[in-house]
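# Pasting the sequence and the predicted model now:
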Amino acid sequence: MGRRGTAVGTVGTPGTKSRGGHKRMPRAVREQQMLDAAVTGFARHGYQAASMDDIAEAAGVSKPLVYLYLKSKEELFTACIRRERAALVEAVRAGTRERGTSADQQLWDGLCAFFAHTAASPDGWTVLHRARTQGEPFASEVAAMRVEITELVRSLLGQAAQDAGCDGDLAEREVSGLAHALVGAAESLAEWANARTDDAPTAKETAATLMNFCWAGLENLMKGSRWTPGPRAR
């Protein structure tokens, strides 16, 4: 208990000084250091195998201080998910904020932003990608992120369908499904791109792969050219 008290005492109030005359680190800065170390640890080892001792050491703090700030390993992992989720959603939203551009251009900008972020923050993306398999409450956090991004894509596709004069049935029935499919494909491509080491594609190359896969089909669909199963299909 005495050692824990010493660790806690090093935090202090932002701007105050320790007994040695050094400024104490603000809590928010210290907490971000902990989250940085935790994201790296969880990405490399997974939730179950990641060590709180190793995370504390990487952050340059004592393990009791990590527990003081974030209470438990579960809360630490949840905090990591929420931080990385917010950063990814904001990156995608920022990529689609330019008004007056066509739906396909906004989708392209959003995909470029998505793949640029996942490439620049591979550990954060790994944490998000794996969290869905760790049960609750982690899966719900990732599901909420997916809902946000899917709704953004759905609105873009819906606007494109409306601009193309598609009937209401397409906009209501199929656009939502297409948005889910596109987001799922983007997630899979991000995992694929980040796993490549020798010839890793750029964010724009990965975005172009997905646009070439989806937009040609979407464009034909919006023009009324629909795929139908052959006579042998059941």
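Thanks, I have the structure now. Just so you know, these numbers come straight off a predicted model, no measurement behind them.
# all contacts plus neighbour counts: C-alpha atoms, from now on.
Will do.
# Please, where are all the helices along this protein?
With helices called from DSSP state H, the chain shows them at 2-9, 27-49, 52-59, 63-70, 73-95, 103-120, 122-131, 138-163, 168-169, 175-195, 203-222.
# ok, and for the first one, which residues are buried?
The reference is to helix 2-9. Neighbour counts over helix 2-9 (16 or more other CA atoms under 10 Å) mark 7-8 as buried.
# cool, and stretch 141-157?
Neighbour-count burial for stretch 141-157 [16+ other CA under 10 Å]: 141-142, 145-146, 149-150, 152-157.
# In addition, the following structure is provided for comparison:
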Amino acid sequence: MPREVRERQMLDAAVAVFARRGYRAASMDEIAELAGASKPLVYLYLNSKEDLFSACIRREAEALIAAVRAAVDPGTPADRRLWDGLRGFFAHTAAHPDGWAVLHCQARTHGEPFALEVAALRRRLVDVVTQLITETAADGGCTAPLPETEVAGLAHALVGAAESLAGWSNERDGAAASETAATLMNFAWTGLENLSHGRRWAPVAAGGGART
């Protein structure tokens, strides 16, 4: 069997075991058995358990980024691109719950170097969303460019909300990707539409409600 195919089988097995057991409780014996390979062969191809877990994180991160990018058609209106990006994100996390569990739950809880791998993924997602927010605001008639700090904050908030919703959706046996994406899109779009037209929320004196 070609090495590339064998390694993919090992990584598939490792993702399933790490998602189910967690990094510390996962057994290389169980991973090897699920992959249909010997444990020495797993070590030969992928070195240590730490290296194997890192390889799983990188593979699942790349697959998620690729899915989001592939879902966005550059020729469509900006709001449609944002919608398609969200739908691509939720479709992928629903179709690959073990991969998402490794990224969102397992890798975050074990410190370096795993948390650094996830942080790098998050930065890439934020970069994608930052561009989409900027383009959406401009296409929506924003009279002046939104401040960079505001766009960055919105992008981080949107990515954080998407991460939380993906976990929530998967715990419910995977709500439809379009349904979950629409939930977040409606929330985000209301704010972006207001910002695009210069309508901003601001606090007022106690008892006076809020003003825009």
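Sure thing, it's come through. Since we're looking at a predicted model, the values are computed, not measured.
# Do you know the score for how well these two fit?
The TM-score (TM-score structural alignment, normalised by the length of the second structure) is 0.93; 205 aligned residues with a CA RMSD of 1.2 Å.
# Can you get me a residue count around the aligned residue in the second structure for Ser188 of the first structure?
Using TM-score structural alignment, the partner of Ser188 of the first structure in the second structure is Ser164. By other CA atoms under 10 Å, the residues close to Ser164 of the second structure number 12.
# Of the buried residues of stretch 141-157 of the first structure, which pair is most distant in space?
Glu141 and Leu157 (24.8 Å; CA to CA).
# and the helices of the first structure as CSV, adding distance to Pro229 of the first structure?
As requested, the helices of the first structure are exported to CSV (distance: least, CA to CA, whole Å):
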stretch, distance to Pro229 of the first structure
helix 2-9, 67
helix 27-49, 43
helix 52-59, 54
helix 63-70, 55
helix 73-95, 35
helix 103-120, 27
helix 122-131, 34
helix 138-163, 23
helix 168-169, 20
helix 175-195, 18
helix 203-222, 15
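# which residues sit in contact with the most centrally placed residue in the second structure?
Nearest to the mean C-alpha position of the second structure, by CA atoms, centre = their mean, lies Glu163 at 5.8 Å. Shown in contact with Glu163 of the second structure (CA atoms under 8 Å, 6 or more residues apart in numbering): His104.
# quick one: it and Phe114 of the second structure, what's the gap?
Per CA to CA, to the nearest Å, Glu163 of the second structure is found 17 Å from Phe114 of the second structure.
# Equivalent analysis for Leu41 of the second structure, please.
Counting by CA to CA - Leu41 of the second structure and Phe114 of the second structure are separated by 23 Å.
# neighbour-wise, which of the two wins?
The neighbour comparison of Leu41 of the second structure against Phe114 (other CA under 10 Å) goes to Phe114, with 21 against 14.
# Could you double-check that the more buried one sits in contact with Leu52?
No - Phe114 of the second structure sits out of contact with Leu52 when judged by CA atoms under 8 Å, with a separation of 11.1 Å.
# rewinding a little: any figure for the gap between the residue nearest to the centre of the second structure and Met185 of the second structure?
Using CA to CA, Glu163 of the second structure is found at 14 Å from Met185 of the second structure.
# what's the matching range in the first structure for stretch 109-119 of the second structure?
Using TM-score structural alignment, stretch 109-119 of the second structure pairs with 133-143 in the first structure.
# Run the chain-centre distance for the matching stretch.
13 Å (CA atoms, centre = their mean, to the nearest Å).
# what's the answer for stretch 87-99 of the first structure, then?
Its chain's average C-alpha position is 12 Å from that of stretch 87-99 of the first structure, according to CA atoms, centre = their mean.
# got the contact list for it?
106-107, 109-114, 117-118, 145, 148-149, 152.
# List only buried entries from those.
For these, buried by 16+ other CA under 10 Å: 106-107, 109-114, 117-118, 145, 149, 152.
# Can you tell me which of the residues you listed lies closest to His45 of the first structure?
Nearest to His45 of the first structure among these, with distances taken as CA to CA, is Thr118, at 18.6 Å.
# That closest one pairs with which position in the second structure?
Checking TM-score structural alignment: Thr118 of the first structure goes with Thr93.
# just checking, its match touches Trp168?
No - counting by CA under 8 Å, Thr93 of the second structure stays clear of Trp168, with 11.0 Å between them.
# hang on, the earlier thing: can you give me the end-to-end span of the match of stretch 109-119 of the second structure?
For stretch 133-143 of the first structure, the separation between the terminal residues is 11 Å (CA to CA).
# ok, residues contacting it?
With CA under 8 Å, 6+ apart, stretch 133-143 of the first structure has contacts from 47, 78, 81-82, 85, 128, 131-132.
# Over to stretch 141-152 of the second structure?
Taking CA under 8 Å, 6+ apart as the rule, stretch 141-152 of the second structure contacts 126, 130, 133-134, 137-138, 195-198.
# Tell me the buried residues in that stretch?
For stretch 141-152 of the second structure, a neighbour-count test (16+ other CA under 10 Å) marks 142, 146, 151-152 as buried.
# repeat for stretch 157-170 of the second structure
158-159, 162-163, 165-167, 169-170.
# mean shift of it relative to the first structure?
Stretch 157-170 of the second structure: mean distance to aligned residues in the first structure after superposition is 0.3 Å, counting by mean CA distance after the TM-score superposition for the first structure.
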